[in-house]
Structures are given as C-alpha cells and as structure tokens.
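>>> Mind folding the following:
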Amino acid sequence: MHRLVAVIAPTESQAEDMLEPFSEDVEVEPYVSQPRADYIKEGRSLQQWIIAHAESDTEREEARRLLALDDNGFLHWLAEDEGVELDKDGNPLSTFNPNAAWDWYERDGRWADITTPLQGVTVQDWLHPQDGTPLVPAALVVMGGWHDPQWVEPVNDMDDLKELTAGRGAERVWFYDCHQ
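Below you'll find the predicted structure:
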C-alpha cells in the first residue's frame, strides 16, 4: 500500500533523516512481541486450522501430533519452527521495529505531478494555496514522531492537519510516497 506522507523539516535531507526511525529495516533491541500464552494460543489455532483445511492426511496428522504436545513442548517447537528467540519466561522476542510505518519510500513517487511543485514550500503556503485546496497527506511526520490520523475523507480533516502543524507556518514541507 502506498501512502502520501508529508514531512515538516528545514531541509530535504533532514526530512529523510526524520523518516528513518519508521523504517522496517531499523533493528531494535529485542523486546517481548507478545505474551507466551498468546503466542501458544495463536500457534495452536493455526494447527487447528491445518487439521480442518489441509489437503493431505500427513499435514493433518502432524498438526494433531503437535496439538497433543504440552504447552512447553509446543512452545519450543513453535519457536524453533518460526526461528523465534524466547526470553527466560518463554515469551517470544522480536527485533522488528515496532514503530515501522514503511518498507521503502521515494520523493514524490506516484504523486509527482502534484507534489513536485510543492517540495520545500512553507507549511503556510502548503496549507493556504492560491487555488484554495491544500493537498492532504495520509500521514504527517514532524519532529517528535509519526502522526497518522485515520483520515477517511481528507478534505474534511483540515482541522486535524491544522492542529498538527500549528506554529510551523514558516517551516518547510516535503512529500514522500511511502510503501507499507
């Protein structure tokens, strides 16, 4: 899925630096991705689905064998099968960026016809264009974090956009096509 993302930053280089913390490629320190019990429950649910939908008897028999394991045995099989590391309490660990919002991006991208003339304009000029209709992105990045309101009708959400950009009229805005 492609999303038009506006980044408020002094320069294009700084805008790209601000996008970086939201990359799927950023590795973070291992953290518990979900509680042990939920991980086991999801794994067992998948095995039950396999029993109901698998095309081969071999797959169904293997799923039944796995479901017969106690929680500890099933947990260790599941973690090994998925290549997941567990903490000392058996909770699955992850180094996937929990703040990830994109896997790649490009300046302008599929919106180049609209965004190229707007690259680097002030927030004031962006929000108050001469034609009266500002370009409303799917998400906005400002210093301090990723703001991603669930805009359904972008034109109706100017209040959200104005609130997020308050006091930034003289700052510059850059537009990116972010893929997720």
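>>> okay, CA-based contacts and neighbour counts for the rest of this
Will do.
>>> What number of residues are in the vicinity of Glu106?
For Glu106, the neighbour count with other CA atoms under 10 Å is 12.
>>> wait, doesn't Ser33 sit right on Asp87?
No. In this structure, Ser33 is not within contact of Asp87 by CA atoms under 8 Å, at 10.5 Å.
>>> Excluding chain neighbours, what is closest to Tyr140?
Not quite, residue 140 is Leu, not Tyr. Ala6 (4.9 Å; CA to CA, 6 or more residues apart in numbering).
>>> which residues are in contact with both of Ser33 and Asp87?
Listed as contacting both Ser33 and Asp87 by CA atoms under 8 Å, 6 or more residues apart in numbering are Leu93.
>>> From Tyr176, how far out is Asp169?
For residue 169 the amino acid is Gly, not Asp. The span separating Gly169 from Tyr176 equals 20 Å under the rule CA to CA, to the nearest Å.
>>> Quick check: buried residues in the top helix by length along the chain?
Longest helix of the chain, by residue count under DSSP state H: helix 36-53. Going by neighbour count (16 or more other CA atoms under 10 Å), the buried part of helix 36-53 is Arg36, Tyr39, Ile40, Gly43, Arg44, Gln47, Gln48, Ile50, Ile51.
>>> Kindly report the same for stretch 138-150.
Neighbour-count burial for stretch 138-150, counted by 16+ other CA under 10 Å, picks out Ala138, Ala139, Leu140, Val141, Val142, Trp146.
>>> surely the second one meets Gly145?
What it means is Ala139. No. Ala139 is beyond contact range of Gly145, at 11.0 Å (criterion: CA under 8 Å).
>>> between the two, what contacts are shared?
With CA under 8 Å, 6+ apart as the test, Ala139 and Gly145 reach no residue in common.
>>> and stretch 92-109, which residues are buried?
Using 16+ other CA under 10 Å as the test for burial, stretch 92-109 gives Pro92, Leu93, Ser94, Phe96, Asn97, Ala100, Ala101, Trp102, Tyr105, Arg107, Asp108, Gly109.
>>> can you check stretch 166-180 too?
Buried residues in stretch 166-180, counting neighbours by 16+ other CA under 10 Å, are found at Arg168, Gly169, Glu171, Arg172, Val173, Trp174, Phe175, Tyr176, Asp177, Cys178, His179.
>>> Let's see which of those end up in strands.
Among the buried residues of stretch 166-180, DSSP state E puts Val173, Trp174, Phe175, Tyr176, Asp177, Cys178, His179 in strands.
>>> Next, the contact list for the third one, please.
With contacts defined as CA under 8 Å, 6+ apart, the neighbours of Phe175 are Leu4, Val5, Ala6, Val7, Arg107, Asp108, Thr115, Leu118, Gln119.
>>> ok, and the closest non-adjacent residue to the spatially most central residue of the chain?
The centre of the chain sits closest to Ala101, judged by CA atoms, centre = their mean, with a distance of 2.8 Å. Spatial nearest neighbour of Ala101, excluding adjacent residues (CA to CA, 6+ apart): Phe22 at 5.2 Å.
>>> One more, so I can put them side by side:
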Amino acid sequence: MSHYSLAVITDEPDNIEKMLAPYDESIEVEPYIDITKEEIIKHAKERKEGYIKAVENGEELRDWQQEYLNANTDEELYKLERYEDEEYDENGNMLSKYNPNSKWDWYEIGGRWHNEILVKENVEDAISGSPSFMDLSSHFKDSDNGFMWVDGARIKDIQFGKMEELKNQNNYYGMYWDLFVDSKEPETDEEKKFIEENINFYKREYYLERYGTKEYFIKQKSMFICHALLDESGWHEVGAMGWFGIDDSTKDSETVFTEKFNEVLKNPDNQNKYLVIVDCHI
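Okay, here's the model as predicted:
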C-alpha cells in the first residue's frame, strides 16, 4: 500500500472532509459491471493456452489446472473462472460494489508531509496538522528567521520562491542525480550518508527518458508540487497510485499535471483560498 501527498484547494478548511468523501475506498456503490462475461472467457482461454505450453515443456499440472485442458467450449471455460463469492448479473458479467472513484482509505492533514508549506511568521490563519513518524521532506526544513513551516495557508501567503530556494540550498537533487543516475562513487561522508538514507527504485534509463538532463531534473524536483490536487473542479493526479509509492505516471502525464497544478496556484481567483497538504493512504 502507498502514501502520497494531496493538495486541497478550498475556501474553508472545514470543507476538506466533505471534499474527500466521494473518494473514500470504503464506500459501497450500486452494483456495476466490473468484468464482462466475454472478458472472463478471454482470460480463461489465455490461461488454457498457458497450461498447454506448460505441458509441452514437460511441466506437470495440478488437478484444477488440468480442468482447463478438459474444457472444450466457452461456457465450460467460463464456469472455471466463475467464483462463488462474487456477484454476477443474469448475463454472466461480474459485478462490483467497489467505489470506482476510490483514492484513499485513510488520510490526515500533514502526516508524512507535515510542515511542507512556508509562510511568514506573522500569518495568522495558517493551518497545522499532525506530524508522522516518517517525515518525507525533512531534508529542506531549515528556514530563515521570520518564516515558519505549516500544513496549510492561503495561497497568497505561501512563499513558493523561498521554498524552492531552500530545497536547492543543500544540493539534495543534484547529489541524487550524481549518485543514483550517474553512479558516482560516494567520496565524502555527506555522500556516503546520502546513499545510506535514500532509496532509488529506478534504473538510469528512467531518469534520462523522463528528465533528460540533471538541470531539468533539479528544476522539476525543486518546485512545489504534490502527487494529486483536489479543487472545486474535482480530482487531478500525475498518475494512478500503486504499491510501494509507485504510480503509473508518464513524462506526458507529469507535464499535463504540472501545468494544471501551477495554473490553479497562479489563478487570481484562488489567491484567497487555502492550500492544505493531506497525507493520503490507499
């Protein structure tokens, strides 16, 4: 399962619960067709083909796998794929009550992204949420006097330029590229500690295809952005979140989402609205 950051844009922070409600994974909806009978049969045929090849390669099948080889009609194959604990309609389509708009099963303001937003100390209506045992942004939490980190604030009060400056001050993303993309051997104690404290899930080719250059990588990673955005127009995200914090985003989807995110933040009509960071789990 995964955690990800969500930016909620709202006139009133008290509206956050209501705005998130339609995306609750625990909601049961009216039954809808999840998998058609034709898709079920197609999957059964693919299984059968796989078992045929397994036998040709000298593998021994289990009894339930052998049943696929004994099935000679689509209907017989369909019955092998039909499960007692699932619900079907009169046409044999598998039904589901799972909320198709599910985005979270738990959330809290702040959490792993606690104190992600920088404002001046004299801002009165900033929002503070709850910290998590795991802080995913602590590498740039130092700030100058006169500023403070919070979990939400009016967009007009957020110090976006200062936040980007602080992200860049210790060359975090430059070092990340050097050590994980260019495979530079760590020489200093700082670089060795960096390797110990950070994890890289991708191969070098991913970064080169996605970002091209070290300079563009630093630019993209230094800007303020979240995985998803929720405003009055609905839910927007860079990609569908999967296991272990890995999403299915692409270079194109990241570009589209970044443009949307920045468009919302720069919209003059939104400057008096709140931006609140929410830690979502799914």
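>>> Aligned against structure 2, show me the partner of the residue nearest to the centre of structure 1.
Using TM-score structural alignment, the partner of Ala101 of structure 1 in structure 2 is Lys103.
>>> My understanding was that its match contacts Ala21; is that so?
No. Contact criterion CA under 8 Å: Lys103 of structure 2 and Ala21 do not qualify, at 9.9 Å.
>>> Show me what stretch 78-90 of structure 2 is in contact with.
With contacts defined as CA under 8 Å, 6+ apart, stretch 78-90 of structure 2 is touched by Lys37, Ile40, Ile41, Ala44, Glu67, Tyr68, Met94, Leu95, Ser96.
>>> The counterpart of the fifth one in structure 1 is in what secondary structure piece?
Matched by TM-score structural alignment, Glu67 of structure 2 corresponds to Arg65 in structure 1. Per DSSP states H and E: Arg65 of structure 1 is located in helix 57-67.
>>> I'd like the next helix or strand past that helix.
Next helix or strand after helix 57-67 of structure 1 toward the C-terminus (DSSP H and E): helix 71-82.
>>> Following the chain onward from that next one, which element is next?
Immediately after helix 71-82 of structure 1, counting by DSSP H and E, sits strand 93-94.
>>> quick one: contacts of that following strand?
Outside strand 93-94 of structure 1, the residues that touch it by CA under 8 Å, 6+ apart are Pro30, Tyr31, Val32, Ser33, Gln34, Val84, Glu85, Leu86, Asp87.
>>> Likewise for stretch 28-44 of structure 1?
Residues from elsewhere that reach stretch 28-44 of structure 1, judged by CA under 8 Å, 6+ apart: 67, 71, 74-75, 78, 87, 89-97.
>>> 7 Å - rerun?
Applying CA atoms under 7 Å, 6 or more residues apart in numbering, the contact partners of stretch 28-44 of structure 1 are Leu67, Leu75, Leu78, Gly90, Asn91, Pro92, Leu93, Ser94, Thr95, Phe96, Asn97.
>>> Save these as TSV, and put in distance to Asp131 of structure 1 too.
Below are the contacts of stretch 28-44 of structure 1 laid out as TSV (distance: CA to CA, whole Å):
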residue	distance to Asp131 of structure 1
Leu67	63
Leu75	60
Leu78	57
Gly90	58
Asn91	55
Pro92	53
Leu93	51
Ser94	48
Thr95	46
Phe96	43
Asn97	40
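>>> quick revisit: so which of the contacts of Phe175 of structure 1 belong to helices?
Those of these lying in helices (DSSP H): Thr115.
>>> Inside strands: which ones of the contacts of Phe175 of structure 1?
Applying DSSP E to those, the entries found in strands are Leu4, Val5, Ala6, Val7, Arg107.
>>> which of the ones in strands among the buried residues of stretch 166-180 of structure 1 lies closest to Ser56 of structure 1?
Top of the list for closeness to Ser56 of structure 1, among these and by CA to CA, is His179 at 37.0 Å.
>>> Looking for the alignment partner of that closest one in structure 2.
Per TM-score structural alignment, the equivalent position to His179 of structure 1 in structure 2 is His281.
>>> what sits against the closest residue to its match other than its chain neighbours?
Sequence neighbours aside, His3 is the residue nearest to His281 of structure 2 in space, at 4.4 Å (criterion: CA to CA, 6+ apart). Contacts for His3 of structure 2 (CA under 7 Å, 6+ apart) come out as Gly245, Asp279, Cys280, His281, Ile282.
>>> Look up how far Ser5 of structure 2 lies from the residue nearest to the last one when sequence neighbours are not counted.
Okay, so that is Ile282 of structure 2. Take Ile282 of structure 2 and drop its neighbours on the chain: the residue closest to it by CA to CA, 6+ apart is Trp104, 4.5 Å away. According to CA to CA, Trp104 of structure 2 stands 11 Å off from Ser5 of structure 2.
>>> Give the residues shared as contacts by the two.
Counting by CA under 7 Å, 6+ apart, the common neighbours of Trp104 of structure 2 and Ser5 are Cys280.
>>> quick one: contacts for the equivalent of Thr122 of structure 1 over in structure 2?
In structure 2, the residue matched to Thr122 of structure 1 (TM-score structural alignment) is Arg154. By CA under 7 Å, 6+ apart, Arg154 of structure 2 lies in contact with Gln271, Asn272, Lys273, Tyr274, Leu275.
>>> For the counterpart of the second one in structure 1, give me its contacts.
Following TM-score structural alignment, the counterpart assigned to Asn272 of structure 2 within structure 1 is Ala170. Residues in contact with Ala170 of structure 1 (CA under 7 Å, 6+ apart) are Thr122, Val123, Gln124.
>>> Please tabulate these in CSV, including the columns secondary structure and distance to Leu161 of structure 1.
Putting these into CSV (DSSP: H, G, I helix; E, B strand; the rest coil; distance: CA to CA, whole Å) gives the following:
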residue, secondary structure, distance to Leu161 of structure 1
Thr122, strand, 14
Val123, helix, 11
Gln124, helix, 12
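>>> For Glu153 of structure 1, state which of the residues you listed is nearest.
Val123 (20.7 Å).
>>> State the distance from Trp151 of structure 1 to Asp103 of structure 1.
Trp151 of structure 1 sits at a distance of 21 Å from Asp103 of structure 1 (criterion: CA to CA).
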